[in-house]
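*Asks:* predicted model and sequence follow; I will ask about them next.
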Amino acid sequence: MAKVLVIDDETNLRKVLAALLRRDGFDVTVAENGEQGLAEFHKNGADIVVTDLVMPKLGGMEVLAAVRAANPDVPVIIITAHGTVDSAVEAIKAGAFDYITKPFDQAELSSVVAKAAKTNESAKRSVRADHKARSAIIGESPQIQDVYKIIDKVADTPSTVLITGESGTGKELIATALHGASSRRDKPFIKINCAAIPATLLESELFGYEKGAFTGAVTSKPGRFELADEGTLFLDEIGEIPVEMQVKLLRALQEGEFERVGGIKTTRVNVRLVAATNRDLQAEIEAGRFRKDLYYRLAVVPIVLPALRERRGDIPMLAAHFVDKYNRRLHKKIEGIADDALALLQAYAWPGNIRELENLIERVLLFADGPLITAKDLPEPVRGGAGVQAGAQVAASLGTLDVPVGEVGLKDIVRMKAAELERDLIVKKLEETGGNVTRAARLLQISRKSLQTKMKEFGLRDTTPDGQEDGPDE
């Protein structure tokens, strides 16, 4: 049950808001002014904050700034009168999730808070975007170095970027880095999760609507494109957009103009678009669920994020980063990760990628007695599942490794055996495909770029296992 903090100096409105939100299943706490609201937020926290814009002493803008400084993942919804709508729009540009005008429509309130709850839940499962641009990205592997190079080259251009990768690989972090490293960094950075918006409401969310455009449209409202003017618009999960909506999005991207729902006036904007998806858009095109012309318009600059299992060398650095982060957040004093635990972390497959690693480190820190995280502190899927299986394989085949067992630690043994198994698997798939790198990468379920990097590491680059030239790509 999501916790909502309602801050409003009008007693009756505060009571009505609380009653409606409790009816919708939320756990509601109320505060009668901004100071009281922030005190409650800092003491007990909240998943969503609903605050009046104009209040004595401490107004909604100050509440917004304080909440975002404490936890930028918490959506803040602004309540405003008709005469201060412009101020509410400025609040959204400053980071507010959305706004509601007085007198508000109950259905609109429920819809906005429900969207905020989904956004907050998604943020809890994701790696939080750090607004220090590229410096927030953790890793030194060749795959991440390639991503750094792309960011450096294209961040300060208006070109559209399409970020692809499995769920939990940090796509929003890359989008934030692109915005933070551009000359638009002081302009709005507007984010929208397309999967969290019902298909029937997506057009009004993107392009806004005029008063009376549909039932419940009691006032005009700008869409995300307008709010992102001169800045960056990040469309996460863009593969979820319905085909009929893709046509309108394509026009907005190509022409830089659109009309609000129910309006006839054309609005022009200067927006840099960054999109992300964990879907295979090429397969979606073949299935008729995604337009080819929109794909090419989005993928001017493609960035493919590797899965964590493809960049195991970055796991120690990432794990140390999360230990430091949650030491501070949870007031713990864990000094680090023991070699046996680190070896298991590197051997694990990480189907949930960086997001799963972060959640695991947080959970382990909560229960670890310290001073180091050891193998016994890790959960069963890591310690007794994939990790133990990998350890058993290592133990069973130590005789095949040309190393003195007594002189090599578990971490090094696991790394060496993992590399050996990885090389054998790549060789096998290259043999099966006649040296075709693209097809081999598809069978291995990694990107072509990642496979090329691995081939170079193992001395296989540009050759098949028998030394012949690399087969033609499809």
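*Replies:* Received the coordinates, thanks. Residues are numbered from 1 along each chain as shown.

*Asks:* going forward, measure contacts and count neighbours with C-alpha atoms only.
*Replies:* Fine.

*Asks:* could you report the separation of Pro381 from Leu345?
*Replies:* Plainly put, Pro381 is 10 Å away from Leu345 if you go by Cα to Cα, to the nearest Å.

*Asks:* compare the two (neighbour count), which wins?
*Replies:* More crowded of Pro381 and Leu345, by other Cα atoms under 10 Å: Leu345, with 24 against 13.

*Asks:* my guess is the more buried one contacts Glu380, does it?
*Replies:* No - using Cα atoms under 8 Å, Leu345 is not in contact with Glu380, being 11.8 Å away.

*Asks:* so where do the helices sit in the stretch 301-450 of the chain?
*Replies:* 315-330, 339-347, 353-367, 380, 387-396, 410-432, 437-444, 448-457 (DSSP state H, counting those that start in this stretch).

*Asks:* put this next to the previous one:
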Amino acid sequence: MPERLTILVVDDDQDFLGDFEVIGRDFFELHTADSGEKALEMLKEEEPDAVVLDLRLGSGIDGLETLKRIRETWPDLPVIMVTEHADVDTAVKAMKQGAFHYMSKHPNIKTLHAIIQKELGSVRWKNLCLEEIRKQYGEMIGRSAPMKEIYRLIARVATVPLNVLVLGESGTGKELVAREIHARSGRAGHPFVAINCAAIPPALFESEVFGHERGAFTHAVSRKTGKIEMADKGTLFLDEINSLDPDLQAKLLRVLDDKAITRVGGNEVKRVDVRVICASNQDLEKSVAEGSFREDLFHRVNGIQIVVPPLRERAEDIPELTRYFSRRIQMKTGRAGPVFSGEAIEALQTYHWPGNVRELMNVVERASVMAAGREVTVQDLKLASRSGKSQGFFQELLFLPYKEARQKLFSRFKSVYLSELIQRNQGNISKAARQAGISRPGLYRMMENTDE
């Protein structure tokens, strides 16, 4: 007996549905829908192995529009178009919109079964290839040309014993690139230690990074191993290196040159073997020209340069990223989430994403949780109010009394500022408070009084 496949047949012709069920019972477990709208609702509940879709449906949206909407949400689901009146132009149009095959309305059941099995095999092979990429590159997702170039560079530099400088806007995934370089290098079995240079107050930087001896300063009640020493034989990742003040730049350069550290308050020189990967969201060459970044340190860290593209330059990766973040929040919450409508995906692809992938993740996770129905709509995304360049929010303020407009603007700023602050410090409230220059209780009060 052949493997029984689950298919959804979409047709308003009850005679055809009855005949199909009789002749196909040995090959298929059959589900039926008499309209495109009903078919889309059924797909949200359970995804079959394939869809057999009539081109000319009697009412509501037609077969081609139904196909278009299926493709927007379920891009890999095999769809076979069937019709009583086939013509070349319509067949070409259907194939361009993503139909796997186009057949007469009285198909040979064995042939149809073989076609679906073949297409399922192709989809499974594609998914296996994607899974292999995920195993190699972790949470780095995307098949666009810019991402393929990033994968190529990671593979090339991973085994080369040179320092790496990763450049890119905030939220593009620079630390992910650094982690993948480490994971594919000969140091993979040793620590990967990340330091957010902007999150450590200058007064504490030496103690955190180089370590200190007992009694080195008030409250130094025991010896502390610094981050660089922790990374011995592994990889040291210095994020936002552009934020270091000149004195700390000089001390870091000395460590990189000598490959040795001396703990604060100590005399012992300890050799360290680390590969250094630095990241910056600013143009370091420009910072060198302006005098805010040491030229000798720049040349030390700029062994090989990798530039991570902003999300707006790889919009074709957004549907895949959206599906990934949506599945991840479903796993976290333990419940099935809504699907993103085609219009919502299109809105995500046309938005300019000043916060890049990190902002997309927040939007997708929030919409997945807060959407009222089974589908995430454009309204659920709330993109207009998130855009610094969008006119909607600011136009609304222009028509309010001055004091009310000022209060709303400050409330929005506080929400965005706190969100970015907490994310940058990976949820560590103490570090976030130090970086913001406020007390820990003060930061908690601000978070409690934030509307969004």
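*Replies:* That came through fine. These numbers come from a predicted model, not from an experiment.

*Asks:* show me the contacts for the counterpart of Leu253 of structure 2 in structure 1.
*Replies:* Taking TM-score structural alignment, the alignment pairs Leu253 of structure 2 with Leu250 from structure 1. Shown here is Leu250 of structure 1, whose contacts under the criterion Cα atoms under 8 Å, 6 or more residues apart in numbering are Asp293, Leu294, Arg297.

*Asks:* let's see it at 6 Å
*Replies:* With contact set as Cα atoms under 6 Å, 6 or more residues apart in numbering, Leu250 of structure 1 has these partners: Leu294.

*Asks:* helix or strand for it, which one?
*Replies:* helix 243-255 (DSSP states H and E).

*Asks:* pull the residues that contact the helix or strand following that helix.
*Replies:* Scanning forward in sequence from helix 243-255 of structure 1 by DSSP H and E, the next helix or strand is strand 257-259. Applying Cα under 6 Å, 6+ apart, the contact partners of strand 257-259 of structure 1 are Ala252, Lys265, Thr266, Thr267, Arg268.

*Asks:* buried stuff in strand 257-259 of structure 1?
*Replies:* By 16 or more other Cα atoms under 10 Å, the buried positions in strand 257-259 of structure 1 come out as Glu257, Phe258, Glu259.

*Asks:* quick one: the second one from Arg185 of structure 1, how far?
*Replies:* If I follow you right, that is Phe258 of structure 1. 24 Å.

*Asks:* what do you get for the last one?
*Replies:* Relative to Arg185 of structure 1, Glu259 of structure 1 is positioned 27 Å away (criterion: Cα to Cα).

*Asks:* is the residue positioned nearest the centre of structure 1 in a helix, a strand, or coil?
*Replies:* The structure's structure 1 has its C-alpha centroid closest to Glu172; by Cα atoms, centre = their mean the separation is 3.7 Å. Per DSSP: H, G, I helix; E, B strand; the rest coil, the local secondary structure of Glu172 of structure 1 is helix.

*Asks:* show me what it lines up with in structure 2.
*Replies:* Aligning on TM-score structural alignment places Glu172 of structure 1 opposite Glu175 in structure 2.

*Asks:* does the spatially closest residue to Leu256 of structure 2 that is not a sequence neighbour sit in a helix or strand, and which one?
*Replies:* Distances taken as Cα to Cα, 6 or more residues apart in numbering place Arg300 nearest to Leu256 of structure 2, at 7.8 Å, with adjacent residues excluded. Arg300 of structure 2 is part of helix 295-301 when elements are defined by DSSP H and E.

*Asks:* buried residues, that helix. List them.
*Replies:* Leu297, Phe298, Arg300, Val301.

*Asks:* now stretch 303-322 of structure 1
*Replies:* For stretch 303-322 of structure 1, a neighbour-count test (16+ other Cα under 10 Å) marks 303-315, 318-319, 321-322 as buried.

*Asks:* which helix is the longest one in structure 2?
*Replies:* helix 109-137 (DSSP state H).

*Asks:* any idea how far that helix is from the chain center?
*Replies:* Centroid separation between helix 109-137 of structure 2 and its chain, computed with Cα atoms, centre = their mean, to the nearest Å, is 24 Å.

*Asks:* and after that helix, which helix or strand comes next?
*Replies:* Following helix 109-137 of structure 2 in sequence, per DSSP H and E, is helix 145-157.
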